[in-house]
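[1] I would like the atomic coordinates for the input below:
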Amino acid sequence: MALNQRLDLRQGQSLVMTPQLQQAIKLLQMSNLELQAYVDQELERNPLLERDERAEIQKPAEAPESQPDMVAALASTSAAEDRLRTLDTELENVYTHESRADAASREAAVPPPDSGWSSLRPQGALSLDAEGLDFDATLTRQPTLAEHLTDQMHLLLTGPADQLIGQHLIGSLNEAGYLIADIPAMAEALGTSAAHVEAVLAMLQSCDPPGVFARDLRECLTLQLKERDRFDPAMAALVAHLDLVAKRDYAALRTICRVDLEDLKDMVAELRALDPKPGHAFGSDPVQPVIPDVLVRPSPEGAWVVELNTDTLPRVLINNQYLARVSATAQRSEDKVYLSECQANASWLVKSLDQRAKTILKVAREIVRQQDAFLLLGIQHLRPLNLRTVADAIEMHESTVSRVTSNKYMATPRGIFELKYFFTTAIASADGEGDAHSAEAVRHRIRELIAAEGQDVLSDDTIVDRLKASGIDIARRTVAKYRESLGIPSSVQRRREARVQAAQ
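    Model prediction:
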C-alpha cells in the first residue's frame, strides 16, 4: 500500500483550557479562607480592583455624574469587552457542558450593565459585618513548647556545656513532647559521652509539663506517675503491660499486678487520667472557627430557605471612574494595552466569583432538597446520595459538583456539616424492594444497638441479623468496619467489661 500525503478539512468542537478558565475552576474548590487570600493577591496586582467597603451597593440611578466619561473610556476598550464576553461564555460551558450556541444566545439575552460600578455582591443580600471587627486581632499568642522549656532549662542547667546539650535536646522534641533524637549520635556530634547527655536528659525530664522528654508512651506515663508519687510496684507492672490495658484484659492484669479488682479499677482510671501527649498544650496555632458558606433555615411556610453566607463572599469592585481618568491620559499603545488587560482580568474575576457563588447556591439547594428527611427527622433518615444524582438534577458535570463540595460547609438547624458529609454510599434493603439506606444512617443504627445492649453483649453476627430484621442488608465485615470507625471495641472486649462491672 503506497503512502501519500493529502490535505483534509474537518470541523469539530473542543474545549480549550485557557488560563482564565483554569482560574475559574480553581476558584470553585477553594475554601473561604483560600478565596480571601487569592482575592487579596488580585487586589494588589490589579490597580482597577478595589474592595467594596460600603454598607450598601449603589443602585444604577445613584451612579456618579462622571458616568458619561466612563462610558467613553470603556468604548475605547471594546476589544477587552469582546474578549470578556468570549471568556464568560467559555466559563458557562465549563460548568454545564452545554453547547456554545446556547451559551452565546443566553449571553446575548443578558443586557450589559450600564452602571459605573460592577459588583460581586448579589442584590438584596444582607451584610453580616460586625462593624469591621477583625477576629485575628483579638487572638493572643501562646508560648511554644521550646520557649517554655528553654526558660526552665536556664534555671536547671548552669554550665555552658549542659545548656548546649539541653538546647539540642529541646530542639529534638516533636509536637507531642517526645524525644526523637538518638542519644549516642547526639553525643558523638557534640563531642561528649552518652552518659553526659543522659544525665542532662534526666534533669530536663523534671520540667513542666510532666512527661516531656520521654522516648515512648511507657516512659511518658512513668514520668507523670513519679511526679505524682504514684509509681509503686503495682503501677509499674500496669504500665509495663499497656497492651493488656488496651485489650481490657482485667483478669490477667489482676494476676500481674497482684491487686484486687477494685484497686485495679482505680489504677486504670488513674492511668487514663494522665496526658499521653504533654507537648500539645503548648505552641498550638489558634483554632480557626468553621465559617459556613451556606445557611439553611426553616421558613414559615414549611420549606427550607437556602442562602449564601455573604460574610464569606469577597466584595470586589471595578473602579471604572479611575479607569476613565487614566484612559483619558494614556498616550502610549503599551499603556492602553495594559489598561485593557487589567480591565478584562478584573471583569473576568468578578464574573468568575459571581458564577462561583451561584454554582455553590445551586448545589446546596439540591442537597437540601435531597436530604430534606435528614433535616426534619435526624441522621437515621439520611439518604444515600452521590455526585451524579446532584449533577444530573442541576444539569452540571460531576467534576463541578465535586469541586463545589470541597472545603465548603453548610449551617443547618442540626449543626454545621461539610457538604461532602451528605454524600454517602447506599446499603441495599433486605428485601431488595425498599429504599436503600445511607451508610451514615447504618453507622448510627449500629451505635444505637450497641449502646442499648446492656449485659447481653451483641456480636457482629447478631448485629447483622438485627439489621436485616429492620430491612438493612449488610455483611458482617462491613459491620466490623463501621464499628471500628466509631471507636467501639469488639464484642470480646465489651464482654470483659460487662463481667468486670457485674463483679463489682
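
[2] only C-alpha atoms for contact and neighbour calcs from this point on.
    OK.

[3] pretty sure A73 contacts S327?
    Yes - A73 lies in contact with S327 (CA atoms under 8 Å); the separation is 6.1 Å.

[4] do a quick rundown of the helices in the stretch 301-450 of the chain.
    Applying DSSP state H, counting those that start in this stretch to the stretch 301-450 of the chain gives helices spanning 320-329, 333-370, 372-377, 387-394, 398-404, 439-451.

[5] can you check the stretch 101-250 of the chain too?
    Using DSSP H, counting those that start in this stretch, helices in the stretch 101-250 of the chain cover 145-156, 160-171, 183-190, 194-204, 217-227, 233-239, 242-247, 250-257.

[6] how about those in JSON lines, adding mean neighbour count and distance to Q36?
    Shown next, in JSON lines, are these (neighbours: other CA atoms under 10 Å; distance: least, CA to CA, whole Å):
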{"stretch": "helix 145-156", "mean neighbour count": "16", "distance to Q36": "31"}
{"stretch": "helix 160-171", "mean neighbour count": "17", "distance to Q36": "35"}
{"stretch": "helix 183-190", "mean neighbour count": "14", "distance to Q36": "45"}
{"stretch": "helix 194-204", "mean neighbour count": "16", "distance to Q36": "44"}
{"stretch": "helix 217-227", "mean neighbour count": "19", "distance to Q36": "41"}
{"stretch": "helix 233-239", "mean neighbour count": "18", "distance to Q36": "49"}
{"stretch": "helix 242-247", "mean neighbour count": "14", "distance to Q36": "45"}
{"stretch": "helix 250-257", "mean neighbour count": "16", "distance to Q36": "54"}
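
[7] closest to V442 out of those?
    helix 242-247 (26.0 Å; CA to CA).

[8] now S352: closest residue in space, sequence neighbours ignored.
    A24 (5.7 Å; CA to CA, 6 or more residues apart in numbering).

[9] contacting residues around the closest residue to C220 other than its chain neighbours?
    Sequence neighbours aside, G211 is the residue nearest to C220 in space, at 4.4 Å (criterion: CA to CA, 6+ apart). Shown in contact with G211 (CA atoms under 8 Å, 6 or more residues apart in numbering): 177, 205, 219-224, 275-276, 278.

[10] and the helices of the stretch 301-450 of the chain as TSV, adding mean neighbour count?
    Converted to TSV, those look like this (neighbours: other CA atoms under 10 Å):
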stretch	mean neighbour count
helix 320-329	17
helix 333-370	19
helix 372-377	15
helix 387-394	16
helix 398-404	20
helix 439-451	18
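
[11] could you find the closest non-adjacent residue to I170?
    A146 (6.1 Å).

[12] I'd say that neighbour and G171 touch.
    Yes - applying CA under 8 Å, one finds A146 in contact with G171, separated by 7.2 Å.

[13] one more to put side by side:
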Amino acid sequence: MGLGPRLDLRQSQSLVMTPQLQQAIKLLALSNLEIEGFIAEELERNPLLESAGPDEGGSEPRDLADTRDADARDPDSFDPLEPATADQLIAGGDAAADAPLDVDYAAETFHHDGPTDSIGDSIAAGDGPGLDGGLRLDGAGGGGSFEEGAGFEATLASEISLHDHLLAQAGAALAGTDLAIAAQLIDQIDEAGYLTGDCMDVAQRLRVPLARVERVLATIQTFEPTGVGARTLAECLTLQAREADRCDPAMARLLANLDLLARGALPQLRRLCGVDEEDMADMIRELRDYDPKPGLRYGSARVQAVTPDLFVARTRAGWAIELNSATLPRLLVNRSYHAELAAGIAGGAAGKEGKAWLGECLASANWLVKALDQRARTIMKVATEIVKQQEAFFLHGVAHLKPLTLKTVADAIGMHESTVSRVTSNKYLSCERGFYELKYFFTSGIQSSDGGDAASAEAVKSHIKALIAAEGDAILSDDKLVELLNARGFDIARRTVAKYREAIGLGSSVQRRRQRVLGRAA
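    The predicted structure follows:
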C-alpha cells in the first residue's frame, strides 16, 4: 500500500448547534429577572432594539408580527431543539405594526404591570372564581386575585451581618494586638454564633500567648447577642444563663449534662442537680427561653426576594394563567431608525462594512424579539399543561398532588423532555395556595393499595404530617403509620415512611415521646 497525498469525498450528517439556537435554548432556562438583565445588555449592544416597557406590553405572549402577518407562519412551529427554527426566527417583518396606538388600556385582558391592574373592573363585572373548576387551555392570561401593594423588597430592612456587628463592638472595646486577635476570632465565628476555629491556631498564627487569645475570646463572649463566641451548646447556654443571673450550681450541673436532658432522664438529672420536680420544671422552662443559635438574629447575607414568573387564578371560565409582564419588558425593533442609518451609509468598502453590520443588527434584533416571544409561548404551554395535570392540587391542596414526570408533560404538549426541564428551571408560580417552583409539581409516585391511581410523594408527606400532628399522647411508631397509611390507600414501606418523616423534619417516635415528657415537665 503506497503512502501519499490524495483527495477523498465523504458525505456525513451531523447536528450543528448554531449560536442563535444555543442562545434560544439558554433563554428557556432563565427566569424573568435574568431575562430582564439579558435584555438590558442587548439594548446597549444593538441600536435597533428599544424597550416598550412593561406598561406598554400585553399580558399574553404575542408575536410582534401577528398584527401584520397573522397567517404567514404557525406560532407553534418553533421548537428550540429543532435547528431549522433559527432561520425562522431571523425572518423579518414590518415593525411599524409592533406598537399599535389604538390599544384599549381598559380591556379586561390587557394589564399594565401584571394581573392586578384590572381586578377592580373584573370584580365589578362579576368575574369571581369559577364554579365548574374547568381549565381554559387556550393560554390566555386572565386577571388573578392578587393584592396590589409594595413589593416584598420594600419590607426588607438593611440588616447588618453578625460579622460586622461583632467587629464594631470589638473596635469599641479593644485596641492594638487584642483587636487583631479579636478580628481573627470573629472571622472563625459561623452564622449561628459559634466559634469554629481553635484558639491555639490563632495564638500560633499571631505569635501571641494562648492565655491572651483566651482572654480576648472571653471579651467577645460578652458582646451582643448573648451567647456568641461559644464553642459548644452548653457554653452558649451557660453564657446566657450568666447574663440572666441564673447560673447557680444546680443550673450549671444541668447545663453540663444536656445529654441526659436530651434522653429525657429527668430522675437522674434531679439527683445530680439536687432539686425536686418543681425546681427541675422551672430550670427546663428557663432553658427553653434561651437561644441555642444567637447569631441567626443577624443576617449573614441580604435576603433576596423571588419574583413569580407566572400567575394562576381561578375564574368562571376556568383557570387563568398569565406571565408576569412586570418583570419582562417588551422589545421593539426600531425600523425607522434602521432606515435612517441605511440611508446615511456611504458607498465604497466602508459602506459595505456598515451595511453588513447594520444587517447583522437587524437580523439579531428580529431573532431576539421572536425568540423571546416563543419563549413566552413555550412557558405558557408548559404551565397550562401543569395546571391541567395538577388541577386537584389547585382546587383542594397538597394532599391531592398527583405524581408527574417531565416526560408526561412533554408528550402531552409535543415537546422534548429536555425542553420542559429547561422551562421549569428557575421559574416560580403564584396562586391562591401560595408560591411554588414549577419543579415542585413534578414528584415521584406511591402505588395505591387498592389498585387505584398512584399518589404523589408530597401528598404522602402531608398525610404523615397530619397523622403525627393529631397523635396526642399515643405516639405513633413508623409501623403504626404504615398501617394508617395503608388504610388510607397508600401502599408504602416502613423505610419510606421513615425517610419521608425525616424529610419533613419530624423525629422518631422515641424522640417525640421524649419531647412530650420534657414539655409536660416544663
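
[14] sorry, back to before: minimum distance to M1 of structure 1: which of the helices of the stretch 301-450 of structure 1 has it?
    Ranking those by proximity to M1 of structure 1 (CA to CA) places helix 398-404 first, at 45.3 Å.

[15] pretty sure Q493 of structure 1 sits against Y250.
    No - with contact defined as CA under 8 Å, Q493 of structure 1 does not reach Y250; the gap is 10.2 Å.

[16] in stretch 495-504 of structure 1, what's buried?
    495-497, 500 (16 or more other CA atoms under 10 Å).

[17] cool, and stretch 423-436 of structure 1?
    Buried residues in stretch 423-436 of structure 1 (16+ other CA under 10 Å): 423-424, 426-430, 435-436.

[18] ends of that stretch, how far apart?
    13 Å (CA to CA, to the nearest Å).

[19] what does stretch 465-481 of structure 1 give?
    Note: stretch 465-481 of structure 1 ends 16 Å apart using CA to CA.

[20] quick one: it aligns where in structure 2?
    Aligned by TM-score structural alignment, stretch 465-481 of structure 1 corresponds to residues 483-499 of structure 2.

[21] make JSON lines from the helices of the stretch 101-250 of structure 1 and add distance to L84 of structure 1 to it.
    Shown next, in JSON lines, are the helices of the stretch 101-250 of structure 1 (distance: least, CA to CA, whole Å):
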{"stretch": "helix 145-156", "distance to L84 of structure 1": "53"}
{"stretch": "helix 160-171", "distance to L84 of structure 1": "54"}
{"stretch": "helix 183-190", "distance to L84 of structure 1": "62"}
{"stretch": "helix 194-204", "distance to L84 of structure 1": "65"}
{"stretch": "helix 217-227", "distance to L84 of structure 1": "61"}
{"stretch": "helix 233-239", "distance to L84 of structure 1": "69"}
{"stretch": "helix 242-247", "distance to L84 of structure 1": "63"}
{"stretch": "helix 250-257", "distance to L84 of structure 1": "73"}
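
[22] which of these sits closest to L377 of structure 1?
    helix 242-247 (36.9 Å).

[23] give me the most central residue, structure 1.
    N407 (5.0 Å; CA atoms, centre = their mean).

[24] that older thread, name the residues of the match of stretch 465-481 of structure 1 that are buried.
    483-486, 489-493, 497-498.

[25] need the counterpart of P160 of structure 1 in structure 2.
    Under TM-score structural alignment, P160 of structure 1 pairs with G176 in structure 2.

[26] measure its match to A182 of structure 2 for me?
    For G176 of structure 2, the distance to A182 of structure 2 - CA to CA - is 10 Å.

[27] one more: N334 of structure 2?
    Taken as CA to CA, the span from N334 of structure 2 to A182 of structure 2 is 60 Å.

[28] follow-up on the earlier one: residues near the residue nearest to S352 of structure 1, how many?
    A24 of structure 1 sits with 20 neighbouring residues when counted by other CA atoms under 10 Å.

[29] ok, now C247 of structure 2?
    18.

[30] just give me the match in structure 1 for it.
    Looks like C247 of structure 2 aligns to F231 there (TM-score structural alignment).

[31] give me the nearest residue to that match, chain neighbours excluded.
    Nearest to F231 of structure 1 is L225, by CA to CA, 6+ apart, at 5.2 Å.

[32] with G193 of structure 2 instead?
    G193 of structure 2's closest residue in space is G295 (CA to CA, 6+ apart), at 4.1 Å.

[33] list the contacts of that neighbour.
    Neighbours of G295 of structure 2 in contact, by CA under 8 Å, 6+ apart: 162, 190-194, 225, 228.

[34] and which of those residues is nearest A154 of structure 2?
    Closest to A154 of structure 2, out of all of these and judged by CA to CA, is L162, at 22.0 Å.

[35] any idea how far that closest one lies from G176 of structure 2?
    Applying CA to CA to L162 of structure 2 and G176 of structure 2 gives a distance of 22 Å.

[36] again, but for L332 of structure 2
    L332 of structure 2 is 61 Å from G176 of structure 2, by CA to CA.

[37] how about A40 of structure 2?
    48 Å.

[38] can you check G149 of structure 2 too?
    50 Å.

[39] excluding covalently adjacent residues, which one is nearest to A73 of structure 1?
    Of all residues not flanking A73 of structure 1 in the chain, A324 sits nearest, at 5.0 Å (CA to CA, 6+ apart).

[40] trace the one you found over to structure 2, please.
    For A324 of structure 1, the residue aligned by TM-score structural alignment is A339.

[41] I'd like the distance between its match and D94 of structure 2.
    A339 of structure 2 is 12 Å from D94 of structure 2, by CA to CA.

[42] now the strands for the stretch 51-200 of structure 1?
    117-119 (DSSP state E, counting those that start in this stretch).

[43] neighbours of F135 of structure 1, how many?
    So F135 of structure 1, with other CA under 10 Å, has 9 neighbours.

[44] correction: the previous question concerned I123 of structure 2.
    11.

[45] how about it, what does it touch?
    With contact taken as CA under 8 Å, 6+ apart, I123 of structure 2 is in contact with no other residue.

[46] all set, thanks.
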